[in-house]
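>>> Here's my sequence, what's the structure:
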Amino acid sequence: MANTSSSLSQLALQKFKKNFWGVLSFWLIVAIGGISIFAYVLAPDDSQFANQMHLAIHSERPGFKVTMLKIPSEMNANQDWFSKVFFGIKTADTEVPISKYSIQENQLVYTEYAADGLQGSEKSLDLQVFPKQDYEKYISEKTFLFGTDKYGRDLLSRVLIGSRISFFIGFVAVFISLVIGIFMGSLAGYFGGKIDAIIMWIINVTWSIPTLLLVIAITLALGKGFWQVFIAVGLTMWVEVARVVRGQIISAKEMQYVTAARALGYDNYRIITKHILPNIMAPIIVISAANFAAAILIESGLSFLGIGAQPPMASWGAMIKDHYNYIILGKPYLALIPGFCIMLLVMAFMLIGNALRDALDVKG
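A predicted model of the protein is given here:
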């Protein structure tokens, strides 16, 4: 039995490897996952939430360059490397875009950057502010590859860090939906009768409520925030898993191996977990891949409505909300870039779901 299971798994893996779009989607998801985990290492703006604002350079085009003066502060928080890598630097340093600077009598005199050919104000700074008066280390040219948003923040950094919410909401929401869905579906399918009727009534009532409306209600009940959205999305996606598990168990419990397990005196818990569930995992895996994509879209919709991840936390849906009106103002990339990222990630999960369906199809 173990050899048969192993050979079937190897056959499914070989079929999956032959699916070009499935393999491409798999590596794309792995790449986005790596980017989301190490976003602060890759982001040009490694401050917490990539929230360094420079209103003087707001809504600049991709590839925009400017000279940046960093004014150090004595209020920098002591952080360990783990916190810096995974949660960003809690810096109190001030970044100022400048157009020119000079040294005059132990003073750094600089002119602030101003767009549209305007002249920025001139200010001075004592060189004692810089450690060892080495001011040159704090002046550098900065390139914004994706441009800047309406607050002058680096759009590339916001996109990289925003990938965390869209990526990890899939895992959390699918995990919650699997736990509840498999439990409820197993009870309904295996025991039947009144238990099945009650659970199916709960499923049908939950199913009849529009998903986005139900998520909004749960989110408002739990409060606005990061984890609240994850839980809310997960609590609305279990019904589809439960229906699939119920249907599969109704068919599987009449199989000979289940009858043999009962004859050997195994309890219901062992029969369900050790014998039935391992044999019906294929459709559950496929539906989980689809639920990943659905969770990402739901979270984006919530963030667009303003009840998802709250500012200053970066989120692709919130970025579209902040900049959708720029589509008709000649700077559509501010909304199209995060929109393209959502489309790419959702498409990757849908394609890998289709590839898994083909690979796990025993009739193929």
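>>> all contacts plus neighbour counts: C-alpha atoms, from now on.
Fine.
>>> what packs against the helix or strand Glu299 falls within?
Element membership of Glu299, judged by DSSP states H and E, is helix 281-305. For helix 281-305, the elements it packs on are helix 155-191, helix 226-236, helix 238-252, helix 316-323, helix 333-359, judged by 3 or more CA pairs under 8 Å, 6 or more residues apart in numbering; DSSP states H and E.
>>> compare with the first, here's sequence two:
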Amino acid sequence: MAQTPNSLTQLALQKFKKNFWGVLSLSFIVICGLVALFAYAIAPDDSQNANQMHLSIHSQPPGFQVQMLTIPAPDVVDQSAFSALFFGKKNGDTEIPIASYRFDDIFLEYVPYTGADALGMPKRLELDGVDDYNAFAKAYLKTKKFHLGTDKYGRDLLSRMLVGARISFVIGFVAVFISLLIGVLLGAFAGYFGGKVDAAIMWLINVTWSIPTLLLVIAITLALGKGFWQVFIAVGLTMWVEVARVVRGQVLGVKQMQYVTAARALGYTDFRIIRRHILPNVMAPLIVISAANFAGAILIESGLSFLGIGAQPPMPSWGAMIKDHYSYIILGKPYLAVIPGLAIMLLVMAFMLVGNALRDALDVKA
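Next comes the predicted model:
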């Protein structure tokens, strides 16, 4: 006989598993997270920020292929395997797209790629100390395929998309962490102590709530300066208000419960009562609101990057990719803006569906 789950956590987990869209969305988020974490191990261009430019092959369609001549850097860059795996290779090699090549005595004569129907001027590269031309061709002359095409600077769009996923995930985690840290603290104090403490915190919440989110983020970003971490802090500082209101409302109800009264009678401190007896009982709505805030943080960061005050070049960001290529929508190459836009839409929708599934699973009245 199967045992009936006897805890709210097990019941919620079973209900969540029965939600097809919730499980599918969570699986998609986990896969995207793993791809973002190991982006440089997967990306065809594993240089830092996937920033290997080839202006002669800019704005090429998905599936484009070209022969690539790699000229090694004269000095070997000292870099650990860990750094290369998670932060990209400090690549000093020069890559040149070529249309054709041939070996001529001690020279490699090649024609640079200048277009499908155009022929460039032949150039020569001296192969000093090279004895085996076949081995040289195998090592430094390869056909490179761009599965999602190239952007307007000739960079591999797939690699930029994979590395750019990191921005979305990091902004979500940092912003949600900051919003929870501030919102839970202020909301719990406001709901538990009431009186002047509640009035002061609610005044701060209402003032912050009245300012448009994007405008407030822009103001904080301009005050802190443009940069990677400044954007994360700015987004987090604008998302705590909703958390604080939810926590305050939950605490107002929970603090009237008999176990809280019993804890006061036993002489426990207010801090212990809040931490050990109240907050654990208001976690369900916090989990749901955190999923929604994660999606909101991704959208806000994309908007900031589109405005040019988010992650700064050459760091890849999906919002910045849309900004760089939105004009290509009317120039016959809409995929350059549609691909990052679709990625943002799918990731945000996945977080919203997970939030809805968690809300249904944690609803004790259902």
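>>> Just give the TM-score of the two.
Superposed pair, TM-score by TM-score structural alignment, normalised by the length of the first structure: 0.97. Supporting alignment: 361 aligned residues with a CA RMSD of 1.4 Å.
>>> re the thing from before, make a markdown table out of the helices and strands packed on helix 281-305 of the first structure and add distance to Ile287 of the first structure.
As requested, those are exported to a markdown table (distance: least, CA to CA, whole Å):
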| stretch | distance to Ile287 of the first structure |
| --- | --- |
| helix 155-191 | 10 |
| helix 226-236 | 14 |
| helix 238-252 | 7 |
| helix 316-323 | 24 |
| helix 333-359 | 7 |
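>>> Could you provide the ones you listed in JSON lines, with additional columns for distance to Ala294 of the first structure and mean neighbour count?
Shown next, in JSON lines, are those (distance: least, CA to CA, whole Å; neighbours: other CA atoms under 10 Å):
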{"stretch": "helix 155-191", "distance to Ala294 of the first structure": "8", "mean neighbour count": "23"}
{"stretch": "helix 226-236", "distance to Ala294 of the first structure": "9", "mean neighbour count": "22"}
{"stretch": "helix 238-252", "distance to Ala294 of the first structure": "12", "mean neighbour count": "22"}
{"stretch": "helix 316-323", "distance to Ala294 of the first structure": "14", "mean neighbour count": "23"}
{"stretch": "helix 333-359", "distance to Ala294 of the first structure": "8", "mean neighbour count": "20"}
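>>> do you know which of those lies nearest Ile298 of the first structure?
Across those, Ile298 of the first structure has its closest neighbour in helix 226-236 (7.3 Å, CA to CA).
>>> so what secondary structure elements neighbour that closest one?
Using 3+ CA pairs under 8 Å, 6+ apart, helix 226-236 of the first structure sits against helix 155-191, helix 211-222, helix 281-305.
>>> That helix corresponds to what range in the second structure?
Aligned by TM-score structural alignment, helix 226-236 of the first structure falls on residues 228-238 of the second structure.
>>> likewise stretch 283-293 of the first structure?
The aligned range for stretch 283-293 of the first structure is 285-295, by TM-score structural alignment.
>>> Now render the helices and strands packed on helix 226-236 of the first structure as JSON lines, adding distance to Met75 of the first structure.
Formatted as JSON lines, those follow (distance: least, CA to CA, whole Å):
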{"stretch": "helix 155-191", "distance to Met75 of the first structure": "24"}
{"stretch": "helix 211-222", "distance to Met75 of the first structure": "35"}
{"stretch": "helix 281-305", "distance to Met75 of the first structure": "33"}
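>>> closest to Arg61 of the first structure out of these?
Closest among these, once you apply CA to CA, is helix 155-191, at 10.1 Å.
>>> That closest one against the second structure, how far on average?
Taken over the aligned residues, the distance from helix 155-191 of the first structure to the second structure averages 0.4 Å (mean CA distance after the TM-score superposition for the first structure).
>>> What angle do helix 238-252 and that helix make with each other?
Interaxial angle of helix 155-191 of the first structure relative to helix 238-252 (axes from the mean of the first three to the mean of the last three CA atoms, to 10 degrees): 40 degrees.
>>> isn't Leu37 of the second structure right next to Phe86, touching?
Yes. Here Leu37 of the second structure reaches Phe86: they are 7.2 Å apart, a contact under CA atoms under 8 Å.
>>> Quick check on these two: which one has the bigger neighbour count.
Leu37 (19 against 16; other CA atoms under 10 Å).
>>> Now do the contacts for that one.
86, 166 (CA atoms under 8 Å, 6 or more residues apart in numbering).
>>> which residues touch stretch 87-97 of the first structure?
Here stretch 87-97 of the first structure makes contact (CA under 8 Å, 6+ apart) with 40, 46-50, 52, 54, 56-57, 66-73, 75-77, 79, 83-84, 112-113.
>>> Would you mind listing which of those residues are buried?
40, 46-50, 52, 54, 56-57, 66-72, 84, 112-113 (16 or more other CA atoms under 10 Å).
>>> And Leu204 of the second structure, which helix or strand is it part of?
Counting by DSSP H and E, Leu204 of the second structure is found in helix 195-210.
>>> scratch that, Ile98 of the first structure
Following DSSP H and E, one finds Ile98 of the first structure within strand 94-103.
>>> That strand vs the second structure, average distance?
Following the fit onto the second structure, the mean deviation recorded for strand 94-103 of the first structure is 0.4 Å by mean CA distance after the TM-score superposition for the first structure.
>>> Which helix or strand lies directly C-terminal to that strand?
Using DSSP H and E, the first helix or strand after strand 94-103 of the first structure is strand 107-112.
>>> Pull out the buried residues from that next one.
Buried residues in strand 107-112 of the first structure (16+ other CA under 10 Å): 108-112.
>>> quick check: angle from that strand to strand 94-103?
Using the same axes, to 10 degrees: strand 107-112 of the first structure against strand 94-103 is 120 degrees.
>>> roughly how far out does strand 107-112 of the first structure sit from the chain middle?
Distance of strand 107-112 of the first structure from the chain centroid (CA atoms, centre = their mean, to the nearest Å) equals 41 Å.
>>> which residues touch it?
So strand 107-112 of the first structure is contacted by 96-103, 120-127 (CA under 8 Å, 6+ apart).
>>> Please pick the buried ones from those.
96-99, 101, 120, 127.
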